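Trainee: have a look; sequence and predicted model below, questions after that.
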Amino acid sequence: MTDGRDNGQGRFVSAQAVAERAGVSRSAVSRAFTPGASIAPATLARVHEAAAALGYQVNDLARGLLANRSRLVGLVTSDADTPFRAQMIAALSQALIERGNMPAIINIGTTTEDIANASRQLLRYRAEATVFLSGSPPESLVELTRRNGQPLILINRAETGLDSVHCDDRDGAQQAFGILSMTGARRFAVINKEDPSPSLAVRERAFAEFAAASGFKPTIVRAGHSDYDGGQEAARQLLARGPAPDAIFCVNDLMAFGTLDHLRGAGLRVPDNVSVIGFDDVPIAAWASYRLTTLRQDPRRIAREVVSILDRRLSDPDLPPISVHIPVELVVRETVKTRRQEARLRK
C-alpha cells in the first residue's frame, strides 16, 4: 500500500520510503501510525522523525478500504450555494472532522436518479454514513444502504423508518403567527414555493392551521423557486390579487428578502403598512438593508445531533429509528411591528 503525500515530483511518499530512512521494517511504520499498536518507544521516535523529514502522511482512505470501511461521510445536497445550506454544510463538515471523519460533499440535482447515483458512489467508497440535506432517498436506495450496513441520516425531512434531525417547523410557524397576530393584523398571507420540501410544507400548513384557529384564512401564494426571485414573484402575485396583506409569513429568509424588496418598490412601508417574517436567520437577515424578523435554526446544534446519532447508530445498528426535534428561536428585528416600534413612530 503506497500511502503518503506528493513529494514534489508527482509521486507519493510511501511507507516503505519511511521505513528505509528510519532503518525499520515496513510493518513497524504501520504500527507507528496505528493507535494502540505495540511498538518500542525508540522505534516510534525514529519512524516519526523520518516521516516528518519526508513529509509522509498516512493514507486513511486506503486503510479504510482494506478494513471494508472508510472514514468518509457523504453529505448529499442540492443548492449548496444558498446561505442556510452553506451554513449547514460548514457546520456538518467541522463536526465530522472533529469526530475524525472526512466529509465528502456531493452537490446534486433533485431527481431520484441524481440521488441514487451519488449514493451508489458513496457505497463504492465504503462511506461510513450518508447525510441527506435535500432530496428524498428512494426505497430501493434505502434498502441497498441497509444491506451494506451504511447509516442514513436525514436533515429536515420526516420519512419514517430512518434516523433524522429536523427543526421544529410547527412550533416555528406558531411563533410566527403569534408575533404577527400581536400587530393587530387582519389579512395574513403565506409565501412558499410550488412543490415545497416536506419542511417548507409543514411551515405553511401549520401557519394556516394556527390562523384558522383564530378565525383567519391566510392567502397562500407559491412561486416557482424558494429563492430571492421566488419571493419577488410571489409578492407580485400577492399584490395583484387585491388589497395588500398586513402580515406575511415567508417560509424561508431568501423568499422574505425578495418579498421585502418588492413591497418597498411598490410603495409599501415595512412594518408600518405590512409586517414580514422569515425563517432560518441566515447572516444577511441582520444586514441593515433588511433587519428581518425571523425564526433561527442553529446549524451547529443540528450538526452535533447528526454526529450523536451517527455514534449511537454505529454502536448499535439495531436501535429503532432516532428522530430529534430542535426548537427554533424567534429573532425580533425591524420587519414586524412591535409596541417599541409603534412608540418610536408616534414620536
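Mentor: Received, thanks.
Trainee: from here on, just use CA atoms for contacts and neighbour counts.
Mentor: Noted.
Trainee: quick one: the helices in the stretch 1-150 of the chain?
Mentor: 15-22, 26-32, 41-54, 60-66, 83-99, 112-124, 139-147 (DSSP state H, counting those that start in this stretch).
Trainee: and among those helices, the most buried is which?
Mentor: helix 15-22 (a mean of 20; mean count of other Cα atoms under 10 Å).
Trainee: that one: how far from the chain's middle?
Mentor: Chain-centre distance of helix 15-22: 43 Å, with Cα atoms, centre = their mean, to the nearest Å.
Trainee: which stretch among the helices of the stretch 1-150 of the chain comes nearest residue 272?
Mentor: helix 83-99 (28.0 Å; Cα to Cα).
Trainee: what packs against the closest one?
Mentor: For helix 83-99, the elements it packs on are strand 102-107, helix 299-315, judged by 3 or more Cα pairs under 8 Å, 6 or more residues apart in numbering; DSSP states H and E.
Trainee: which residues touch that helix?
Mentor: With contact meaning Cα atoms under 8 Å, 6 or more residues apart in numbering, helix 83-99 is reached by 73, 75, 79-80, 102-103, 133, 280, 282-283, 299-300, 303-304, 306-307.
Trainee: next one for the comparison:
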Amino acid sequence: MASIKDVAKLAGVSIATVSRVINGYNNVSEETRKKVIDAIRKLNYHPVYAVKGAVLKRTIGVLVPNFGGFHYNEILTGIEKEAIKRDFTLMISTTLHRTSVELERLEVFFAKRVDGIIVCSSKKDEEQLERLIKSAIPVVVVDREEPEIRLDNVGIDNYAAGRMCAKYLLEKGHRKVLLLKGRKDIYSFSDRERGFIDYSTRHGIDVKVTPCGYFAEHGYHAVERYLKKHGRDFTAIFAINDLSAFGALKALHDLGVLVPDEVSVMGFDDDPISSYTIPPLTTVRQPREEMGRVAFEILYERLSGKKGVARRVVLPVEIVERESVKQL
C-alpha cells in the first residue's frame, strides 16, 4: 500500500508539499501540483489510519446545508446505503447555509484526511469551489450550481422542471398563478422560478410573484399576506417546494378557501408526507435518494483510479398527480 512518502518520492517533492496539495492550499505552483496529483493517481494513494492497532475504514466527508425537511436527508440516505455496501464510513457535517461555516467544515475534512468528499450546497460559493478543484482529494458535488463542469456533478435540471410545472398548470386551464418565491440565494429555487416565469411569459400565464422561503411557516404567511393585500386574483399556486406548499394549504384552509375547488396548489419535491395532506398534494418528484447513490458511485470510481473529464449527471423528474390541482 502506497504511503505519503512514496507519493513525495515519485513526485520529487517534500512530504509537506504533498500535504499542501492534498489540502488544496494555494502556495504550490501548478506544475508541482500536477506532479503530486499524477503521483497520487499512479500510486492509487489513500490515507489509512490506525487506532489501537485497528485499521479504520475508508472515510467519505459529506457536507450538507441543513438537516431540516426531507431533501438532504434523502440524499444522505442514498449515500449511506452505498457506503455500507462498499464498507466506507461517512463523516457528515452541516453548514447551516453559511459559506463561512462550509469553509470551516472543509478544513476539518482536509485535516482528517478523508478519502473523498461529497458536497451538497445550494449556494454560489466560488471560493470553496476553487479550493475543492485544487485539492487532490476526489470530490463530487450534488444539487449545486456549476456552469462550467470542473467537478463531477449530480442533480436535476431545475430550469426545465420549472417550465414543466408551468406547462402542466396551463394544460389544466390555469392562466393566473401565484408563485411562492423561494430564497434568492438558493440557486435551485432561482432556476426553477426562472423556468416557470419564462414559460408563463411565452404562453400567456399571468404570474403573480410573492416572497416566501423554504419551510411550511413561510408558505403559510406568504399566502396569508398576499390574500389579505390583493385578494384571490389567481386560480392556482405554485410553491417552490413541498414544505412551503404545506403551509399554503393550511393558510387556504384557515381562510376558508377550498382546495382545489377554488384554488389549486402544486408543490415540488414529492416529500414523504405529500400524499397525506388534505387534499393530497400534486407535486414534482425529484430522485433525491438516487442523487446520493449516483454521487457515491462516481466518487467510488474516482477512488478506484478511474480517470476522465468531470461530468454532469442530470437525473429525470416527473409530475406526481394527486388531488390538489383542478382542471378548469
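Mentor: Arrived safely. The shown structure was predicted, so the numbers you read here are calculated from the model rather than taken from an experiment.
Trainee: quick one: TM-score?
Mentor: Once superposed, the chains reach a TM-score of 0.77 (TM-score structural alignment, normalised by the length of the second structure), with 277 aligned residues with a Cα RMSD of 2.6 Å.
Trainee: center of the first structure - which residue?
Mentor: Nearest to the mean C-alpha position of the first structure, by Cα atoms, centre = their mean, lies residue 88 at 3.5 Å.
Trainee: against residue 118 of the second structure, how distant is the equivalent of it over in the second structure?
Mentor: Under the alignment (TM-score structural alignment), residue 88 of the first structure pairs with residue 75 in the second structure. Distance, residue 75 of the second structure to residue 118 of the second structure, using Cα to Cα, to the nearest Å: 11 Å.
Trainee: one more: residue 209 of the second structure?
Mentor: 34 Å.
Trainee: same drill for those two, tell me which one is more crowded.
Mentor: More crowded of residue 209 of the second structure and residue 118, by other Cα atoms under 10 Å: residue 118, with 25 against 16.
Trainee: aligned partner of the more buried one in the first structure?
Mentor: Using TM-score structural alignment, residue 118 of the second structure pairs with residue 131 in the first structure.
Trainee: tell me the contacts of its match?
Mentor: By Cα under 8 Å, 6+ apart, the neighbours of residue 131 of the first structure are 73, 74, 75, 76, 152, 153, 154, 155.
Trainee: could you redo the last one with a cut-off of 10 Å?
Mentor: Neighbouring residues of residue 131 of the first structure by Cα atoms under 10 Å, 6 or more residues apart in numbering: 73-77, 92, 103, 105, 151-155, 163-164, 306, 310.
Trainee: can you flag which of those belong to strands?
Mentor: Under the assignment DSSP state E, these contribute 73-77, 103, 105, 152-155, 163-164 to strands.
Trainee: corresponding residues in the second structure for stretch 175-187 of the first structure?
Mentor: So stretch 175-187 of the first structure sits over residues 164-176 in the second structure, by TM-score structural alignment.
Trainee: buried residues of the matching stretch, list them for me.
Mentor: 164, 165, 166, 167, 169, 170, 174, 175, 176 (16 or more other Cα atoms under 10 Å).
Trainee: what sits against the spatially closest residue to the fourth one that is not a sequence neighbour?
Mentor: Taking Cα to Cα, 6 or more residues apart in numbering as the measure, residue 167 of the second structure lies nearest to residue 199, with 7.2 Å between them; neighbours along the chain are not counted. Under the criterion of Cα under 10 Å, 6+ apart, the neighbours of residue 199 of the second structure are 160, 162, 163, 164, 165, 166, 167, 170, 205.
Trainee: can you check residue 339 of the first structure too?
Mentor: So residue 339 of the first structure contacts 182, 183, 345 (Cα under 10 Å, 6+ apart).
Trainee: what would those residues look like in JSON lines with distance to residue 119 of the first structure?
Mentor: Output for those, formatted as JSON lines (distance: Cα to Cα, whole Å):
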{"residue": "182", "distance to residue 119 of the first structure": "47"}
{"residue": "183", "distance to residue 119 of the first structure": "47"}
{"residue": "345", "distance to residue 119 of the first structure": "55"}
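Trainee: return the member of these nearest to residue 259 of the first structure.
Mentor: residue 183 (18.8 Å).
Trainee: I'd say the closest one and residue 336 touch.
Mentor: Yes: between residue 183 of the first structure and residue 336 there is a contact at 7.6 Å, judged by Cα atoms under 10 Å.
Trainee: please identify which of the contacts of residue 199 of the second structure is nearest to residue 279 of the second structure.
Mentor: The closest of the contacts of residue 199 of the second structure, once distances to residue 279 of the second structure are taken by Cα to Cα, is residue 165, at 18.7 Å.
Trainee: quick check: the closest one touching residue 267?
Mentor: Yes: between residue 165 of the second structure and residue 267 there is a contact at 9.1 Å, judged by Cα under 10 Å.
Trainee: what sits in contact with each of those two?
Mentor: 238, 283, 284, 319.
Trainee: which of these are buried?
Mentor: In those, the ones that pass as buried (16+ other Cα under 10 Å) are 238, 283, 284, 319.
Trainee: could you tell me whether residue 199 of the first structure really is in a strand?
Mentor: No: going by DSSP: H, G, I helix; E, B strand; the rest coil, the assignment for residue 199 of the first structure is helix, not a strand.
Trainee: how about the helices in the stretch 201-328 of the second structure?
Mentor: Counting by DSSP H, counting those that start in this stretch, the helices of the stretch 201-328 of the second structure are 216-230, 242-254, 288-303.
Trainee: so which of the ones you listed comes closest to residue 34 of the second structure?
Mentor: Of all the helices of the stretch 201-328 of the second structure, helix 288-303 comes closest under Cα to Cα, at 16.6 Å.
Trainee: run the chain-centre distance for the closest one.
Mentor: Counting by Cα atoms, centre = their mean, helix 288-303 of the second structure comes out at 13 Å from the chain centroid.
Trainee: of the contacts of residue 199 of the second structure, which is the nearest to residue 258 of the second structure?
Mentor: The closest of these, once distances to residue 258 of the second structure are taken by Cα to Cα, is residue 170, at 20.0 Å.
Trainee: work out for me the element the closest one sits within.
Mentor: In this structure, residue 170 of the second structure sits in helix 158-171 according to DSSP states H and E.
Trainee: so how much does that helix differ from the first structure once superposed?
Mentor: Taking mean Cα distance after the TM-score superposition for the first structure, the mean distance separating helix 158-171 of the second structure from the aligned residues in the first structure is 2.0 Å.
Trainee: elements contacting that helix?
Mentor: strand 176-181, helix 187-202, strand 236-239, strand 264-266, strand 283-285, strand 318-320 (3 or more Cα pairs under 10 Å, 6 or more residues apart in numbering; DSSP states H and E).
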